[in-house]
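Student: can you look at this prediction? I've put the sequence above it.
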Amino acid sequence: MELSRSAHVDTFARDHLPPPEQWPRLLLEGGPTAHYPERLNCGFELLDAGIARFGADRTALHDADGPRWTYRQLRAEVDRIAHVLTAELGVAPGNRVLLRGSNSPRMAACWLAVTKAGAVAVTVLAAQRRGELRTVCELARVRHALCDVSALDELVKADVPGLRVTAFGGDDDELGRLAARHDGPYGAVDTAADDVALIAFTSGTTGRPKGCVHFHRDVLAVADTFSAHVLRPEPEDVFAGSPPLGFTFGLGGLLVFPLRAGASALLAQWSGPEQMLEAVARHRVTVLFTAPTGYRAMLERLDGHDVSSLRRCVSAGENLPEATWRAWERATGLRLINGIGATELLHIFISAADDDARPGLTGVPVPGFEARIQQPDGLPLPDGEPGLLAVRGPVGCRYLADDRQRGYVQGGWNLTGDTYVREPDGYFRFVARADDMIVSSGYNIAGPEVEDALLRHPDVAEAAVVGRPDARRGQIAVAHVVLRDGVPRTPETAEELGAFARAELAPYKCPRTFVFTAALPRTPTGKLQRFRLREAGAGDGADAGAGAGGEGGGGGGETGR
């Protein structure tokens, strides 16, 4: 594939793309993204072009407690920061700029300024520590960083050679002082549609993180596919949610999608479901993004909160259990928009909304995408047969200088690492992560199916089911369970849950051991870390005896049968 003439002076990111023969096949013709010109700057399109379409005096961003930002004010701030980047800090087109901090209007303005300046945004999570930050900077050759003062300490301690850190916020607002010297518009750099706009690093739950490289056109493509055709936002919408802007789920849902639609977004740091529910009522939020765990947590606290403003609720980041989908609909009258996305493909590529949404199913390919189920050797599987999910569309995986590209992209398809079934009517049903399938006495057990059954029990707040090595059966299914407040962690509770599971599932699928724990291990983005649960019990090779025993790590007890 021949790339366009680049506007980048620093060509590191383009130079370290995988060779074209290792790319997925990109579907760029005849779909929602077919109209993109050769020269395209996503920062300009989201902000300046949006102002031309919708007006400058509409609200663009809401702060949790501060004043609203209009599109006019946002553009002025973005342009001042872009002037600082180029005139004060010496950032050249193609340089990577690290962005670190919690969700806020200033963080959003920094991201837009980096893209307008033709640099490459490298967003990281505020929760990441010095070692992780140092690795990201090494892999992406980062020499510039814009960082919220509240997240400055770990970045400074990372001690990255040659890194110029400019802090913003607080009493010593260096970025603000520099920006005050500049006024007037900033002309966006004339980037190519296939110039690199961002490098999004995977959460790194296992192994060395992978840098996923995305172009300026990719940023618009996820808005013009999933958002435009499934979410269908309106200019009067107010977006909010828990995912950070450092996570592509949050970048799309809380910045790219609302700006592309001329809508507004509430950007704040959340301390829990209670605060989120209060914000929904206070700001009259209409579009909400969070993970299934977020919806389950809010369900327990809905009483007394006004959520009548909500009209769209998107769930992604991990599998949405059918029990959670049905409980949310019963409580609010809203049908959750389930979806599967990936950092490698930037955002959601299979989903369904409104009357097309079906509990227990993820949905159908988003317009502009294709999906199929295949065997490990690449041969397609018929409907009803579980296999590897393969996806292609206008965006796709391009790892930054990483041999793991060969594993993710095969035969022009992106292999997401998920086991799915395509139903005869074309809907896709999640089975498990491909490496999370439990094989016990020759039977395949999908942990999420067992979890969904356990979550239907009124005493279960959260559940994760993983395999544990077993001398007789190869593996046994172990259920790690967070109980609701007041429910005792006793063998009797485990027996009750076991009986409930046996009434819901085939006997071979039922957990043989229950581990009660205060919390499940998750990444900073909320994804369940199943590998940590597997590692915790890797040394136990037989059924646990009846009775409670210390499991360690989570303050839980274990009961087997």
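Tutor: Arrived safely. Predicted, not measured: the structure shown is a model, and the values here were computed from it. Residues are numbered from 1 along each chain as shown.
Student: C-alpha only now, for contacts and for neighbours.
Tutor: Noted.
Student: quick one: the helices in the stretch 201-350 of the chain?
Tutor: Using DSSP state H, counting those that start in this stretch, the helices of the stretch 201-350 of the chain run over residues 216-222, 248-251, 257-260, 273-283, 292-299, 322-332.
Student: next, the one to line up against it:
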Amino acid sequence: MHLLPSAHVDTFAREHLPPADTWPELRFDLPKLQYPDRLNCGAELLDATIAALGPDRPCLRTEDGQVWSYGDLRAHTDRIARVLTEDLGVVPGNRVLLRGVTTPWLVACWLAVMKAGAVAVTVLAAQRSTELATVIEIADVRHALCDARSLDELAAVDAPGLSITPYGGQTPDDLLTLAAKTSDAPFPALATSADDVALIAFTSGTTGRPKGCLHFHRDVLAIADTFSAHVLRPTPDDVFAGTPPLGFTFGLGGLVIFPLRVGASALLLEQPSPAALPAAIARHRVSVLFTAPTAYRVLLDHADEADLSSLRRCVSAGENLPAATWHAWFDRTGLPLINGIGATELLHIFISAADADARPGVTGLPVPGFRARVIDATTGAEVPDGTPGLLAVQGPTGCRYLDDPRQRDYVRDGWNLTGDTYIRDPDGRFRYQARADDMIISAGYNIAGPEVEEALLRHPDVREAAVIGVADETRGQVVMAFVVLAEGVPADDGTAKGLQDFVKSTISAYKYPRRIEFREALPRTPTGKLQRFRLRSPDL
């Protein structure tokens, strides 16, 4: 694989790309995907958009009515970039951890990292210190920008050499205090290579150890120039909103990359619960919505409380969209949901359908710029239409794990294998069947069962634990734990509640087992290997 000369001083990310023979085949079939050799996605999303449409357009909105223009965002971004490079010692290629709830300041930090030529590692504000420590170790992070309200868990990480700079607080070393003292001159974006690493997005594997997905500057623009440009088709007058945090690439694309690419604005909600969305949509006249099927079902319960007439494009991803939800939303709003499947490994959505192409119960067609097929899991050969098999995808983005042997599992013969079982219909549309691995997808969150098991096993009352996903009408799936208790511990509701609270305090709260069943023993092979398939009986 030939790579362009890097502009990075810290070459860690490039040195830890997977071996060239394990990369997927990358395709740049659309004219707009022919990017120049030197490309900084932060400058393209911000400076180039201002050059085309001017600095005065609204860009970022908050629930309390605050509005940043494109000019405001650039001024804040450039000041932060200058602090990064001149005060904090960040050099091109350094990994910078970003942690906080969804605010304009988090967006400005992300863009500043891009313009400075560093590598963004955006994590969830809900992640615990143990999870953060693993990310910091894998990505060799030395700098972190953290919302002052979210410092505790990050400060608890034992990471020698990690420099943490808070933002939004009142201390002299606060990032915003430092930024206010620096020059207001424009910050010249580093002339990064189009295939310099711009971000490392982490996703959980079925082993529970997260995988870092390396994405280039051109990848950031490619998801806007494929799915957004050809399926979503936003305009500069659109107002985007949604529930996914910026630590998910679903949220990063839908709330930052897509609106900025066309000069639109985004409403950033710090606490974006589905129940609160209807009022926010009505108040801010949101026209483009990104959320998971679970949220659309909750939205329907509150839809009569607010005016949703401003909506024109509603994207559903993160888990399978049931046909019943599609029909219920269409009947209530007259809008066909834009279904889609994406992956952190490919950065965003690669199969979708909108308008006349949308079909309830069907994911859709390959997004222009991508191609897909369904293959036999054993032979890798394409299977006939109507036959279940593994979904395989190629496009301008693809899986590049950070120094992880699981690269060879995700990429086979140049194709990305997403871990999903699909059927291709005779009309070329792709229909979801199930996950092909042990990942639990609950309300759009990917949850690795073994990670929850490990958390449970840390409790002194737990002797054994096994975790699976079970069907749930509201969340798609929920985490269910089968627990063997230590001798003398009562198998009652109080114990179950205590275990649930313990898991919430140990790992991200959304991963806790919503159902717990106590067992005398767990099914295992003669060699002691847990047999999860025996726990997946139909009545669960």
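Tutor: Received the coordinates, thanks. Worth saying up front: this structure is predicted, and the values here are computed from it rather than measured.
Student: out of the helices of the stretch 201-350 of the first structure, which one sits most buried?
Tutor: Scoring the helices of the stretch 201-350 of the first structure by mean neighbour count under mean count of other C-alpha atoms under 10 Å gives helix 257-260 as the most buried, with a mean of 26.
Student: what residues in the second structure pair up with it?
Tutor: With TM-score structural alignment applied, helix 257-260 of the first structure matches the range 258-261 in the second structure.
Student: same thing with stretch 402-421 of the first structure?
Tutor: Going by TM-score structural alignment: stretch 402-421 of the first structure matches residues 404-423.
Student: quick one: end-to-end length of the matching stretch, please.
Tutor: 29 Å (C-alpha to C-alpha, to the nearest Å).
Student: give me the contacts around it.
Tutor: 18, 22-25, 211, 343, 374, 385-394, 398-401, 430-437 (C-alpha atoms under 8 Å, 6 or more residues apart in numbering).
Student: buried ones in that stretch?
Tutor: 404, 407-408, 410-412, 414-423 (16 or more other C-alpha atoms under 10 Å).
Student: please apply the same query to stretch 463-475 of the second structure.
Tutor: For stretch 463-475 of the second structure, by 16+ other C-alpha under 10 Å, it's E464, A465, A466, V467, I468, G469, V470, A471, R475.
Student: ok, stretch 419-439 of the second structure next?
Tutor: 419-424, 429-432, 435, 438-439.
Student: again, but for stretch 132-150 of the second structure
Tutor: Neighbour-count burial for stretch 132-150 of the second structure [16+ other C-alpha under 10 Å]: 132-133, 135-136, 138-148, 150.
Student: go on, stretch 156-174 of the second structure?
Tutor: V157, A159, L162, I164, T165, P166, Y167, D174.
Student: ok, for the third one, nearest residue in space, not its chain neighbours?
Tutor: Nearest residue to L162 of the second structure, sequence neighbours excluded (C-alpha to C-alpha, 6 or more residues apart in numbering): R142, at 4.4 Å.
Student: for stretch 339-357 of the second structure, measure first residue to last.
Tutor: Using C-alpha to C-alpha, the two ends of stretch 339-357 of the second structure sit 10 Å apart.
Student: in the stretch 1-150 of the second structure, which spans are helices?
Tutor: Under DSSP H, counting those that start in this stretch, the stretch 1-150 of the second structure gives helices at 12-15, 41-43, 49-53, 70-82, 104-115, 129-139.
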